[in-house]
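K.L.:
After the sequence you'll find the predicted model.
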Amino acid sequence: MTGSVLTLIPGTAFAGWGTPGKSNGQKTEASGGQNGTSIVSKVTFRGSTSGRKGGGTGSLRPVGNWAPPACWYEPRSAEEFANYVEDMYNETVNMPGQHSYAKASVGEFRDTYKDGDYKNYNLDKKDEGSWWVAVRDENRWMDPEAQACDKQPFWVEDGDTPPVDNALTPQLLAELAYNRIQLPTTEVTLAPEATTKVNLPTWAWLDKAKFKEVSVTAALNAGGLNIQATTTAKPISLKLEPGTKDARTYPASGECTINDDGSIGEPYVKGKAQLIPPCGIQYLRSSGGDTFKLQATITWEITWAGTGGAAGKLPNGAFGNDQDVAVQEVQAINR
């Protein structure tokens, strides 16, 4: 799809960010490029929502204070950068009604790279290096962290490390991919279903077929740099919150760990009504003709692997949702 474009403010290094493609419930793809006088990110994403058909999906939420970067730097060839600046300059100075300060500002910006600190956009060195420009995540445009990448476009010789934080690396690509992971809706199977009884253990479980590893790959091939990283989310536990203080969870922590076969909890079978489930809830009072909001949240372990054998871990993520549970006063011995 065509990414959203944010107009570069003359005198700053910022450009637009290509938004993720619309998901069809299975895959997410996005790409960047150049549109008019604004540069959009050239990072591309591809991946799957674990292959689940149907049902809802949602975004991974980092556990703790960590968040993927709101801005970063990525390279452009000398020709791309020259065309960008010249197009921006021509559009600005030829725009009817354009304020004089805007024309002066973009003119100063152009002069820096054409006839000032640099000569003709370093086109004579086009095979020796590339320009690096700052990009903001458009979804976090007003986030103070998005203002951190405030360095003007700068030249980097091939083989040199860009002298800035947040220059694109395999790890930073992995962090951007983290933000694009889409997860299946967390709806646990309950026994009894929907309506249970006071003091009766309610079994909860998740089928192993519904919750598999989910991966998104981020890649960049621009300005002589060709790198990628794949970020993978693996489900490791289910957290149950009954929706009322008048309830017990099993185990007591409410944290049900994943089984060796990839499932969570244990399906109920006839004859176990009075047994304590390995994963479940016991409500101690009626919902009074209403329902309790049972919140089921999956914790996902996040790892990544990228170009050159780089690999590591990122903070765990969580995703969950509510489901209604009605609790009746009727006591039950068998079912």
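P.N.:
That came through fine. Residues are numbered from 1 along each chain as shown.
K.L.:
Going by C-alpha atoms from here, please, whenever you check contacts or count neighbours.
P.N.:
Fine.
K.L.:
In this structure residue 49 contacts residue 214, no?
P.N.:
Yes - applying C-alpha atoms under 8 Å, one finds residue 49 in contact with residue 214, separated by 5.8 Å.
K.L.:
and for those two, which residues touch both?
P.N.:
181, 182, 183 (C-alpha atoms under 8 Å, 6 or more residues apart in numbering).
K.L.:
Save these as a markdown table, and put in distance to residue 155 too.
P.N.:
Shown next, in a markdown table, are those (distance: C-alpha to C-alpha, whole Å):
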| residue | distance to residue 155 |
| --- | --- |
| 181 | 33 |
| 182 | 36 |
| 183 | 39 |
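K.L.:
how about JSON lines for those, with neighbour count, secondary structure and distance to residue 17 added?
P.N.:
Formatted as JSON lines, the shared contacts of residue 49 and residue 214 follow (neighbours: other C-alpha atoms under 10 Å; DSSP: H, G, I helix; E, B strand; the rest coil; distance: C-alpha to C-alpha, whole Å):
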{"residue": "181", "neighbour count": "27", "secondary structure": "coil", "distance to residue 17": "17"}
{"residue": "182", "neighbour count": "26", "secondary structure": "strand", "distance to residue 17": "19"}
{"residue": "183", "neighbour count": "28", "secondary structure": "strand", "distance to residue 17": "23"}
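K.L.:
Use this one as the comparison:
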Amino acid sequence: MRWLAAGATAATLAILPGTAIAAIPPDASRGGETNVGRAGQTLYSNITYSGSTGNSGKSGKGFVAADNWTPPACWYEPRSPAEFQAYVEGFYNETVNYPGQHSYAKTAAGQFRDIYKDGKYKNYNLDKAGEGAFWVAVRNKDRENDPAASSCSKPAEWVPNGTPPPFSNPVTPAILAESAYSRIAIPSSTVTLAPADNTKVNLGTWAWLDPSRFKPVSVTATLNAGGTTLTATVTATPQSLRLKPGTKDATLHPASGECPLNGGAGTPFTPGSENQTPPCGVTYLRASGNGTYPLQASVTWTVSWTGTNNTAPTQLPPGTFEGEPQNVTVQEIQAVNR
């Protein structure tokens, strides 16, 4: 979060660090990830991800959760006294040494530092290492520009071991699972068609997915900070394939346009099945003329998770991945009169 912005009052700045701090300075030895810029530090969660993750920590393009569900934007995580000291001192040094930084920003950074160094807390509670942790507000990197990411607004607090954190949304395995949801890499929903290049009017066109690619995929989220270790594994399983033929002059198979996968990925065409109705596919009723029809396929995936203290799969909202349109040429069947 960038919060040493020009124009803010010194009093406001004195509050902001305590209400929005979220992790540790940039290098890995300090235990967190930040983005330092002229306006301050953008602060993120300490959760790490492994498994079938997408590029840049985001799910495959077009994966949309049902009912407009979104993962949480922020929560609270523990930091050991040493980790928290590294954050505060790093923030303070960044602020006071930044070229052209306003004096009120430096004053605010000093006031914030004093709370944990020489004020309410003494020397960051380093003498209490192993007895508890500082709990700090963090944000989901995937939603850093969402206004909801600023809703975790309580100052960092020391919490002794065995005492519940005084926040409404401290990190839990469920939060880890929800944060991992958007990082699942979903394969493209391109279907194989038969006939492959040109189909004919009133001829059933078979559609199926590559079974080697459409199988369950998983992402594991792990938090290891402040003496706390939590994990959650999110698994997405392909459930059904839906076809949109790109024209109203078509009959879908089945009529709903939704083909259950039932552990597979549709039924591949086999020679000799030309006159059969495809179990999953489309019959075009009108030629495409000089153009093509944009057939579009989407796959619905069920999503569940297991993790720390949760061995039975717990459902998350299903998601749908919609592939790019595939151009289909449809020709009239030519008959010869003798």
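P.N.:
Now that the structure is in, tell me what you want to look at. These numbers come from a predicted model, not from an experiment.
K.L.:
Could you pull up the contacting residues of residue 254 of the second structure?
P.N.:
279, 280, 281.
K.L.:
Compare those residues and tell me which is most surrounded.
P.N.:
residue 281 (29 neighbours; other C-alpha atoms under 10 Å).
K.L.:
Now do the strands in the stretch 1-150 of the second structure.
P.N.:
34-37, 40-43, 48-51, 63-65, 74-79, 132-139 (DSSP state E, counting those that start in this stretch).
K.L.:
CSV for these, including distance to residue 23 of the second structure and mean neighbour count?
P.N.:
As requested, the strands of the stretch 1-150 of the second structure are exported to CSV (distance: least, C-alpha to C-alpha, whole Å; neighbours: other C-alpha atoms under 10 Å):
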stretch, distance to residue 23 of the second structure, mean neighbour count
strand 34-37, 7, 16
strand 40-43, 5, 23
strand 48-51, 13, 16
strand 63-65, 28, 22
strand 74-79, 8, 28
strand 132-139, 6, 27
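K.L.:
can you list the ones you listed in TSV and add distance to residue 103 of the second structure?
P.N.:
Below are the strands of the stretch 1-150 of the second structure laid out as TSV (distance: least, C-alpha to C-alpha, whole Å):
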stretch	distance to residue 103 of the second structure
strand 34-37	17
strand 40-43	14
strand 48-51	36
strand 63-65	46
strand 74-79	29
strand 132-139	26
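K.L.:
right, so of those, which gets closest to residue 265 of the second structure?
P.N.:
The minimum distance between residue 265 of the second structure and the strands of the stretch 1-150 of the second structure falls on strand 63-65, with 18.0 Å, by C-alpha to C-alpha.
K.L.:
packing partners for the closest one?
P.N.:
strand 310-322 (3 or more C-alpha pairs under 8 Å, 6 or more residues apart in numbering; DSSP states H and E).
K.L.:
what packs against the strand it packs on?
P.N.:
strand 63-65, strand 293-307.
K.L.:
Can you add distance to residue 264 of the second structure and give those strands back as a markdown table?
P.N.:
Shown next, in a markdown table, are those (distance: least, C-alpha to C-alpha, whole Å):
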| stretch | distance to residue 264 of the second structure |
| --- | --- |
| strand 63-65 | 20 |
| strand 293-307 | 12 |
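K.L.:
Comparing residue 49 and residue 214 of the first structure, which residue is more hemmed in?
P.N.:
Of the pair residue 49 of the first structure and residue 214, residue 49 is the one with more neighbours under other C-alpha under 10 Å, namely 24 against 21.
K.L.:
what helices or strands is the biggest helix by length in the second structure leaning on?
P.N.:
Counting by DSSP state H, the longest helix found in the second structure is helix 81-97. The elements that helix 81-97 of the second structure packs onto, with contact taken as 3+ C-alpha pairs under 8 Å, 6+ apart, are strand 40-43, helix 103-117, strand 132-139.
K.L.:
Need the residue closest to the centroid of the first structure.
P.N.:
The centre of the first structure sits closest to residue 179, judged by C-alpha atoms, centre = their mean, with a distance of 1.0 Å.
K.L.:
So what does that residue match up with in the second structure?
P.N.:
Using TM-score structural alignment, the partner of residue 179 of the first structure in the second structure is residue 182.
K.L.:
how close does the top strand by length along the second structure sit to the first structure?
P.N.:
Longest strand in the second structure by number of residues (criterion: DSSP state E): strand 228-244. Taken over the aligned residues, the distance from strand 228-244 of the second structure to the first structure averages 0.6 Å (mean C-alpha distance after the TM-score superposition for the first structure).
K.L.:
Which stretch of the first structure lines up against that strand?
P.N.:
Under TM-score structural alignment, strand 228-244 of the second structure corresponds to residues 225-241 of the first structure.
K.L.:
Give the buried residues for that stretch.
P.N.:
Going by neighbour count (16 or more other C-alpha atoms under 10 Å), the buried part of stretch 225-241 of the first structure is 225, 227-241.
K.L.:
what sits against the closest residue to residue 313 of the first structure other than its chain neighbours?
P.N.:
Leaving aside its sequence neighbours, residue 313 of the first structure sits nearest to residue 303 (C-alpha to C-alpha, 6 or more residues apart in numbering; 4.3 Å). Applying C-alpha under 8 Å, 6+ apart to residue 303 of the first structure gives the contacts 231, 232, 233, 311, 312, 313, 314.
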